[in-house]
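[1] Mind looking at a prediction? Sequence and model below.
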Amino acid sequence: MATIKDIAREAEVSVSTASRALNDNPRISQATRRKVKRVAAKLGYQPNYNAQNLTRGESNMVGLVFPVTGDTAPANPFHIDLMRGISSALKPLHYEMVVTIAPNTTELLESVKSMVTQSKVHNFLVFYTMINDPVTAYLRDHNLNFVVIGRPTDSHPDRYVDNDNVAAGIAATAHLIDHYGVKQPLFLDSGTDWPYEVDRRAGYRQCMQARHLPAITWSENQQIGIDTFLENHPAVDGIVCYDDLLFGRLNRQLQAFDLPVACFNNSRLMGMLLKRSERIDLQPRQLGKAAVELLFNSRKHHQLVDFKIYD
């Protein structure tokens, strides 16, 4: 593999001049820069971007911070597709991903601190938003570059990418009513009140109110199971489910009712489980790409990514 010394020797310049030319230092003439770059291309030179960044006190890594996740929790298809989008956007920038997942907030914060102090990671994408989150508070306090994925939840003006989840909730409910003839859809939520869950539920309620229909919600943290709830509410003839993982957990009980379903994320898992359904594709790969673009564009505060409906 060619080195900077090989390039300098071939181009008949000093090593320092070759290095500056490859980095487009304005002190080096255009002619010399072009000559050195031609030699570098000829020799197949691959710059060590990690070493270059370390000289500036940071690594060429972007930290991906997952929400608190139990050791036995299944992988979230939405997060996997986010990572695919992020990876494709980082590749031409010569950055790599490093991931932190922890079962509690304390361990998650310690892991992020270690990434900063030991691995010199200064750029982060946070896969969640949460009120009084100690991780984003740490990133703010240390003036680190980060973007959150989701609507910020408190007074801090964090930079973010997101879908318009209220609009998605409205569209999902309206589509279920208009295309399936549903008269009384039920909204299923987890009871954890993640911001995107709150927004999708708000969209459902807005749509129901606009059509003068009663909004009915079942939450996973209720004492009554979904099958018993549906038996007690025979007027329910359709379901809006806030998340594909929740629907996956309830699928066995719901199959007996054979109701049309609107479910968010459009993962491959949902494609196998849902028959009479509409899938709201939140385009996580595009969200991931948008997050990377925003991370390295300090002039922009936020970006919204559109959603699509498939039935």
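    Now that the structure is in, tell me what you want to look at.
[2] rest of the way, CA atoms for contacts and neighbours
    Noted.
[3] Give the other helices and strands that the helix or strand encompassing residue 248 contacts.
    Using DSSP states H and E, the element containing residue 248 is helix 244-255. Counting contacts by 3 or more Cα pairs under 8 Å, 6 or more residues apart in numbering; DSSP states H and E, helix 244-255 packs against helix 226-232, strand 261-264, helix 268-273.
[4] right, so the ones you listed: which one is the most enclosed?
    Mean neighbour count, computed with mean count of other Cα atoms under 10 Å, is highest for strand 261-264 among these, reaching a mean of 28.
[5] contact partners of that one?
    If you take Cα atoms under 8 Å, 6 or more residues apart in numbering as the criterion, strand 261-264 is touched by 172-173, 176, 238-244, 247, 274, 276-282.
[6] and those, which are buried?
    Listed as buried from the contacts of strand 261-264 are 172-173, 176, 238-244, 247, 274, 277-282; burial here means 16 or more other Cα atoms under 10 Å.
[7] alright, now check it against this:
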Amino acid sequence: MRATIKDIANLAGVSGSTVSRALSDDSRISKKTKEKIQKIAKELNYKPNIMARGLVSKRKGILGVVLPKATMELFTSQFFIEIMQGISKRAKENNYYIMFDFCKSDREEFMSTKKFVESGLVDGICLLSSRDKDESLEFLKDKNFPFVVIGEPLEKTNTLWVDNNNLEATYNLVKEYKKEKNLIFIGGNKHLTVTKNRVDGFKKACLEFEIDGKILLGRKFSMDEGYRLAGDIEMNEKLEKIIISDDQLLMGVLDYFEENKIFNVEIVSFNRCNVKELWKNKVRTIDIQPSKLGSEAINLLLYGINNNINEKNKMINIEF
């Protein structure tokens, strides 16, 4: 038979309300009592009744995650796979379920966000991208609904967000090549904050170290765009140094180079991914810790849901 709060209360010699508060990590319950109750709950293999808990606390125990159109290529993107693992793991640790919604356009992302809020199905929402004039973000602010953004927003007022320090990371990468005369940066959608920040870091370093930097931006982060942008590079006999903003772009660039027998390159790319043996000594990938981005986003979202906001954002540094 399934263990209940009453069973735990009887064994612990406390009231049912004390058990509920202890299992919810309520600050009104002492550490000693919490540990005692949690130990008994574990011994009884107690599983909380999410629906019943929701009726009492008015919480649904579900978080909504709006997946942007870039995730339509989810299963070829190590970044999105790992970010979703981080989200799911941290939510599960806090007894929350995740409801994902895959979207094909910016407008569909907004409609998904709106439906999540108006349906009353979720306690909070996680957005996986940040862009100019973001309808979803403004809607959530207007409704005063708990949300977090993975990606530094341009307008940060009343917004919880988590991101890498993309400007600093790109600046530091260019700094490694400060003795070079030429450097190429390949990035994705110019309207996304991640692209803006990495381009700004690239420009800042090129100006400081007097490097002739060339910037090539695509319409999206995809292999097709990487392949197309690679064709715009004016190759010469000298070794080309290239910084690429995303693993999907990288794979497209490498396909183009291999197809056209271009191997006089040295590439650094954000996001880890597996490359062919042919490229192992020419390509360096940088771990931007997507799983940590996902878990930290859920931490912030739960702070927001509980009206316990100690910090407005979390910046995760990229280590080389």
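    Structure's in. What do you need? On a predicted model such as this, the values are computed, not experimentally measured, just so you know.
[8] Tell me how they score on TM after superposing.
    The TM-score (TM-score structural alignment, normalised by the length of structure 1) is 0.81; 302 aligned residues with a Cα RMSD of 3.5 Å.
[9] one step back: would TSV of the helices and strands packed on helix 244-255 of structure 1 with distance to residue 207 of structure 1 be doable?
    Shown next, in TSV, are these (distance: least, Cα to Cα, whole Å):
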stretch	distance to residue 207 of structure 1
helix 226-232	21
strand 261-264	14
helix 268-273	24
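[10] Out of the buried ones among the contacts of strand 261-264 of structure 1, which sit inside strands?
    Using DSSP state E, the subset of these located in strands is 238, 239, 240, 241, 277, 278, 279, 280, 281.
[11] Can you name the two of those residues that sit furthest apart?
    Using Cα to Cα, those reach their maximum pairwise distance at 238 and 281, which is 18.9 Å.
[12] Quick one, which of the helices and strands packed on helix 244-255 of structure 1 gets closest to residue 47 of structure 1.
    Comparing those by Cα to Cα, helix 268-273 comes nearest, at 38.3 Å.
[13] That closest one: average distance to aligned residues in structure 2?
    Superposing on structure 2 places helix 268-273 of structure 1 at an average distance of 6.9 Å from its equivalents, by mean Cα distance after the TM-score superposition for structure 1.
[14] State the number of residues packed around residue 30 of structure 2.
    11 (other Cα atoms under 10 Å).
[15] With the one 4 residues further on instead?
    By the criterion of other Cα under 10 Å, residue 34 of structure 2 has 20 neighbours.
[16] wait, it sits on residue 23?
    Yes. Shown here, residue 34 of structure 2 and residue 23 form a contact pair, counting by Cα atoms under 8 Å, at 7.2 Å.
[17] quick one on the thing from earlier: between the helices and strands packed on helix 244-255 of structure 1, which one is nearest to residue 13 of structure 1?
    Residue 13 of structure 1 lies closest to helix 268-273 among those, at 55.2 Å (Cα to Cα).
[18] From residue 76 of structure 2, how far out is the closest residue to residue 263 of structure 2 other than its chain neighbours?
    In space, residue 263 of structure 2 comes closest to residue 257 once its chain neighbours are excluded; the distance is 6.8 Å by Cα to Cα, 6 or more residues apart in numbering. Counting by Cα to Cα, to the nearest Å, the gap from residue 257 of structure 2 to residue 76 of structure 2 is 20 Å.
[19] before we move on, what about residue 246 of structure 2?
    Residue 246 of structure 2 sits 12 Å away from residue 76 of structure 2, taking Cα to Cα as the criterion.
[20] Same check on residue 185 of structure 2?
    22 Å.
[21] and what of residue 296 of structure 2?
    Plainly put, residue 296 of structure 2 is 23 Å away from residue 76 of structure 2 if you go by Cα to Cα.
[22] Residue 160 of structure 1 against residue 302, yeah?
    Yes. Using Cα under 8 Å, residue 160 of structure 1 is in contact with residue 302, at 4.8 Å.
[23] which element is residue 116 of structure 1 on?
    Taking DSSP H and E as the criterion, residue 116 of structure 1 maps to helix 105-117.
[24] what's that helix packed up against?
    strand 96-100, helix 134-141.
[25] can you redo those as a markdown table with distance to residue 211 of structure 1 and mean neighbour count?
    Shown next, in a markdown table, are these (distance: least, Cα to Cα, whole Å; neighbours: other Cα atoms under 10 Å):
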| stretch | distance to residue 211 of structure 1 | mean neighbour count |
| --- | --- | --- |
| strand 96-100 | 44 | 16 |
| helix 134-141 | 40 | 16 |
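[26] For those, please prepare CSV with the additional fields distance to residue 28 of structure 1.
    Formatted as CSV, these follow (distance: least, Cα to Cα, whole Å):
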stretch, distance to residue 28 of structure 1
strand 96-100, 30
helix 134-141, 37
